[in-house]
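Asker: please work out how this folds:
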Amino acid sequence: MSGRRPADTAAAGQPDPKRAKTGAPATGAPPVLDIAAIRAQLAAKRAALEAQAGTSTSKSASPAPAAPTPPPAAAPGPAALPPKPAMDASIAERLAAAKARIEALTARAANPYLSGAGSMPKTEPTTSSAPQPSVSSVALHPLLMTEAQREAQASKNEKQAMRDRYKTMAPKFTSVKANANIVASAAPSRASPAAASAPSLNPYASTASTSNSPAPDEERAVTRRSKKLQFSRAGKYVAQGDALRNEQKMDALRQRIAEASRKAGLDSEFDTLERSLKRQPPPEVEWWDKAILPEGSNYDDLEKSVEWITTSQDSLITHLIQHPIPIPAPGDKKVGERGLMLTKKEQKKMRRQRRQAELEDKRDRQKMGLLPPDPPKVRLANLMKVLTSDAVQDPTKVEAKVRKEVAMRAYMHEKDNKDRKLTTEQRKEKEYQQMVARERKGIHGAVFKIKYLTNGRHRFKVRETARSDLLSGVCIFHPTFALVLIEGVDKSVKHYKKLMLNRIDWTEQARPLGEEGDDGEDGDDDEEGGTKRAGADGEGPDLADNKCELIWEGEVPERTFKMFRARHAESDTKAKEWLTPKWEGMWDLAKRWVWQGEDL
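Answerer: Just a heads-up that it's a prediction; the model follows:
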């Protein structure tokens, strides 16, 4: 079939040479399906049918008139077939069916959900009066696109991905409502031009968001306002360094003067009293306000400071609100209900009622047969009443058996008590844990002044009682008097007070060294070896007017001493060193103390 008509050539998808020369516009429809291949198949079928019908070669090779050029203003749509010559009815029906099939495929390609493009193309708003694109302008399936169309589609998808990637991410946490309201009120609205012209409170907000003509396809760059450099004045840090060095020099000088005066013994009780009673003047600005107020200001110019706080950018106070984490109040904690405090008589009554109820329950169970009955408790007093017949038959054997049972019951009773008794280590551990539990409630202290502490028995009781009660402190021996300072839990302090004020007879004279009961009572009271200097030969001061008085008692924040020790002090300065700066005021109080019953 070498002499096909131009119509067949057009039907086979070949370009028309006349149309190409004249420059007539094509149909204008973008290739939706492979229509050229379909046309080629239809032309082949048609040629085969003509050959079967006996169509002559001359008729098939005769020149046919050129296909009319479609008007340039034709609407874009499916390719229109050129007019065909007269043919058989069966061939015409097949051609009509092929046309209908092509139109159906073209209409199906117009559906975006069947084309495989994934999304409808974005239509840019234009002001020109250009005709709207037809159905065939929908994005094609990648298999139906040409190489140029695939590249264009890939570049478009890449741009869209870049825009989605650099979008501002929404916060993944719930913001504070107060701050959100402030930011929302400060953010300008796109709909209202008045709000768009209002200045934003956030200096880092994007300027593109306040423009009247937003560009959705362009990336909006966040513009930040650079902060101006603030230079420190010349010599600022040099002056601070000089002031710090001068202060350190003054502290070192004061320390040297204090050491020299302490070595020379010039630190009298009056100087110490004046120093302890003198209070430092209040500072110009408290430390909690120094970080908020401007540098160099005080409470006198408070109005200017408040104005600076509200207007300055360097202020720590802003319009934002900080909500601290709520901490439950101590009163909100659920504490187990405490039982009623019963007196000794009520406790005995409750115990008697409880044991009676248990006995009644046990008897009821024995009556019902749930528990075996208790064996009879035979004693020598009820021997004949319980074992009547057996006691009459062999009274000696029964009496020996009863005595054995009584001894066994007494032995088991003593054994149970012994098993329940705590060992020495367990008892000490229990007492220590009780003392620690009491110590959490608070530490108490007491100070005693003793006229003469020369008796070895008195020193032994003072020292060993403090150690057994787990009290810490110090006992200072001075040529004029003795001072005892203790600290510990309230129970131990109360017991020690009874010892010092009631139990010890302070007027008792010291025994001679050779007398029985006096050896070894006075141990190593002092590491300096001066504990036996008074009354060592049995001749000490007369203790007829000796007495001990409590000069101070109260609570202390924490323990100062680790254990109870005895120390000798020949001067007031040495005594205050043993007492530490926390308790040195007690020495001045003891020196000014007036004994009861004595005149000033």
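Asker: only C-alpha atoms for contact and neighbour calcs from this point on.
Answerer: Will do.
Asker: distance of I450 relative to K591?
Answerer: Per CA to CA, to the nearest Å, I450 is found 12 Å from K591.
Asker: neighbour count winner among those two?
Answerer: Applying other CA atoms under 10 Å to I450 and K591 shows that I450 carries more neighbours, namely 19 against 14.
Asker: nearest residue to that one in space, please, no chain neighbours.
Answerer: Nearest residue to I450, sequence neighbours excluded (CA to CA, 6 or more residues apart in numbering): C548, at 4.4 Å.
Asker: my understanding was that that neighbour contacts K449; is that so?
Answerer: Yes. With contact defined as CA atoms under 8 Å, C548 counts as touching K449 (5.7 Å).
Asker: and these two? Which one has more around it.
Answerer: Applying other CA under 10 Å to C548 and K449 shows that K449 carries more neighbours, namely 24 against 21.
Asker: and the more buried one, what element?
Answerer: For K449, the element it lies in under DSSP states H and E is strand 443-450.
Asker: the structure of the following sequence is requested for comparison with the preceding one:
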Amino acid sequence: KISAAAAAAAAAAASATATVLGTSGATPSTVPGATTPAVGPAGAAAATITDVERSKKIAQLQEQIRAKLSGTLASVLPPPPPPAVQDKPKPLILDAEGRTVDGSGRAVVVPQLTPTLKANIRAKKRETTKNQQAAERAQTEEASESHFHDERITLKPAVRNKRALRFHEPGKFQQLAERMRMKAQLEKLQNEISQIARKTGISSATKLALIAPKADTHSNEVPSMEWWDSVILTDDLSTVDAQGTISIRESAITNLIEHPTQMRPPNESSRAVYLPVFLTKKERKKLRRQNRREAWKEEQEKIRLGLEPPPEPKLRISNLMRVLGTEAVQDPTKIEAHVREQMAKRQKVHEEANAARKLTDDQRREKKVRKMKEDTTLGVHVSVYRIRELQELQSKKFKVETNAKQLFLTGICVLFRDCCVVVVEGGPKQQKKYRRLMMHRVKWEEDMVKNADGVEIPNTCVLVWEGTTQRRNFGEFKYKSFPLEKSARDFFQKHHVEHYWDLAYSGAVLEASEDA
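Answerer: Below is the predicted model of the structure:
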């Protein structure tokens, strides 16, 4: 369409131009060899008027053509570009003080260009590029998020419903706790059964599962059958065969051997024990000599560097003439006084050093206590003594109690007729010292006591038992007197060591029977 309209417009312009040229009386082209007639002044003026009219008509035709083209091509062709704005310098306006201001009268801050290094320029470009990249990434993320986000949709906050008070039924948590305890006990029993089954076989595990575990209670009731015998013994213990033996389950006896799990003793230390190295007398002297030599070298080095002043010559009356020489002859009295002053000074320094190293009374007491006390975390050594009579022997009672407290032993001394029991707890060194006191230092045979028949016999002290326990069962050493045997045993049973009393009292009964 555009090309057809342009062609039509061009044809119309050509025809109009031809018409103008044809009617304007243009001169024909000259022929070579022909002669042009001469033109006068009147003819020249007419030719000028004709050219002016012709140019006017051409301008009118061009306006008509432009109008026609604008009507047909205005909707198709883009508008002509605006004229380029010429970048001209703005006028410089100065105020009364000589400052640069704009048209409104505000001061204009002119940036000052300062020279900088290429490295700073490159760093600034890198920072600018990094900021631009970060901004582009942020825009990309926002665009991707906003692609799936609809602003018209709004979330309403959840409404919290009203909740009423709901009380638990009484006994609910007790039942839950009992159920959890039963479940834990069942799991423990099942683990024990599975471990035994892996070691000794399924049949032995089944039999051991029927055995009730030993209760950790101190009861005086004697069971009719021990738990370790319940596997092979029958329920009816009253039946006896012809040989006088109790019937047993033969099927319960197998050729399997049960190996108990090996456990580490509770008082065994986890750290490796190394034997200490003991040096001979010659080695100790050599080591001391080497240490003194190193200290002397260090002192000489400090003197050589000027850190310490050189020591004065060690003057004595014996080396006076050898050290001073002629000076000692010039004024012997003065030199002797000077030497004696040095000797007194050295003696004073020596005594002050000894006094500084000497322990005070409190430090000496703490050292003695530290040597007496022993570490009993891995095991406590216990000794049980039986004395025939101790109630009336005040001096012996004082020695027993005082030595136990001085050795920092814990325990108890139970006073009962014909059977006084002394229990002491502590370390091995403490027990050794106390054993020597009870068995050798105290002369028990010097005191004569009466037995049940009224016969005077010498007093005795016997070591009933000694061993180790995991923890202490008594506090500070003290005396307890009981009139009845049952009350004394109840006291030991309260501390879970009634076997101490059983051992001591049974020995006293046997000793009394032998004396009778």
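Asker: where does the TM-score land?
Answerer: Overlay of the two chains. TM-score (TM-score structural alignment, normalised by the length of structure 2): 0.43; 288 aligned residues with a CA RMSD of 5.2 Å.
Asker: returning to that earlier point: from the contact counts, what lies against the next helix or strand after the strand holding K449 of structure 1?
Answerer: Heading C-terminal from strand 443-450 of structure 1, the first helix or strand you meet, by DSSP H and E, is helix 456-468. Packed against helix 456-468 of structure 1 by the contact rule (3 or more CA pairs under 8 Å, 6 or more residues apart in numbering; DSSP states H and E) you find strand 564-568.
Asker: and the strand it packs on, what does it pack onto?
Answerer: Applying 3+ CA pairs under 8 Å, 6+ apart, one finds that strand 564-568 of structure 1 makes contact with helix 456-468, strand 472-477.
Asker: tell me the most buried of the ones you listed?
Answerer: The highest average neighbour count among these, using mean count of other CA atoms under 10 Å, belongs to strand 472-477 at a mean of 23.
Asker: could you check the angle that strand makes with strand 564-568?
Answerer: If you take axes from the mean of the first three to the mean of the last three CA atoms, to 10 degrees, strand 472-477 of structure 1 sits at 20 degrees to strand 564-568.
Asker: returning to that earlier point: tell me what the strand holding K449 of structure 1 is packed against?
Answerer: Applying 3+ CA pairs under 8 Å, 6+ apart, one finds that strand 443-450 of structure 1 contacts strand 482-488, helix 490-498, strand 548-556.
Asker: out of the ones you listed, which is closest to D416 of structure 1?
Answerer: Ranking these by proximity to D416 of structure 1 (CA to CA) places helix 490-498 first, at 31.3 Å.
Asker: buried residues, the helix of greatest length in structure 2. List them.
Answerer: Ordering each helix of structure 2 by length in residues (DSSP state H) puts helix 41-73 first. By neighbour count on 16 or more other CA atoms under 10 Å, the buried set for helix 41-73 of structure 2 is R54, I58, L61.
Asker: residues contacting the second one?
Answerer: I take that to be I58 of structure 2. Contact partners of I58 of structure 2, counting by CA atoms under 8 Å, 6 or more residues apart in numbering, are T17.
Asker: please tell me how far it sits from A16 of structure 2.
Answerer: Plainly put, I58 of structure 2 is 9 Å away from A16 of structure 2 if you go by CA to CA.
Asker: ditto for C413 of structure 2
Answerer: Distance, C413 of structure 2 to A16 of structure 2, using CA to CA: 153 Å.
Asker: next secondary structure element downstream of the helix ranked longest in structure 1?
Answerer: Looking across structure 1 with DSSP H, the single longest helix is helix 236-264. Going down the chain from helix 236-264 of structure 1, the next helix or strand is helix 269-277, by DSSP H and E.
Asker: packing partners of that following helix?
Answerer: Applying 3+ CA pairs under 8 Å, 6+ apart, we find helix 269-277 of structure 1 packed against helix 572-591.
Asker: next, the buried residues of the helix it packs on.
Answerer: Of all the residues in helix 572-591 of structure 1, those buried under the rule 16+ other CA under 10 Å are 572-576, 578-579, 584-588, 590.
Asker: would you turn those residues into a markdown table with distance to A98 of structure 1?
Answerer: Output for the buried residues of helix 572-591 of structure 1, formatted as a markdown table (distance: CA to CA, whole Å):
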| residue | distance to A98 of structure 1 |
| --- | --- |
| D572 | 128 |
| T573 | 125 |
| K574 | 125 |
| A575 | 124 |
| K576 | 121 |
| W578 | 120 |
| L579 | 119 |
| E584 | 119 |
| G585 | 120 |
| M586 | 121 |
| W587 | 124 |
| D588 | 125 |
| A590 | 127 |
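Asker: what about D490 of structure 1, neighbour count?
Answerer: Neighbour count for D490 of structure 1, taken as other CA under 10 Å: 19.
Asker: pretty sure it is touching I443, no?
Answerer: Yes. The pair D490 of structure 1 / I443 is scored as a contact, 7.0 Å apart, by CA under 8 Å.
Asker: which neighbours do these two share?
Answerer: If you check D490 of structure 1 and I443 against CA under 8 Å, 6+ apart, no residue is contacted by both.
Asker: quick one: the strands in structure 2?
Answerer: Here structure 2 has its strands, by DSSP state E, at 93-94, 100-101, 380-387, 410-415, 420-426, 448-450, 456-458, 461-469, 478-481.
Asker: show me what the last one is packed against.
Answerer: If I follow you right, that is strand 478-481 of structure 2. So strand 478-481 of structure 2, by 3+ CA pairs under 8 Å, 6+ apart, packs with strand 410-415.
Asker: now for the strand it packs on, which elements pack on it?
Answerer: Using 3+ CA pairs under 8 Å, 6+ apart, the elements in contact with strand 410-415 of structure 2 are strand 420-426, strand 478-481.
Asker: possible to save the ones you listed as JSON lines with mean neighbour count and distance to E327 of structure 2?
Answerer: Compiled in JSON lines, those are given as follows (neighbours: other CA atoms under 10 Å; distance: least, CA to CA, whole Å):
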{"stretch": "strand 420-426", "mean neighbour count": "26", "distance to E327 of structure 2": "70"}
{"stretch": "strand 478-481", "mean neighbour count": "14", "distance to E327 of structure 2": "76"}
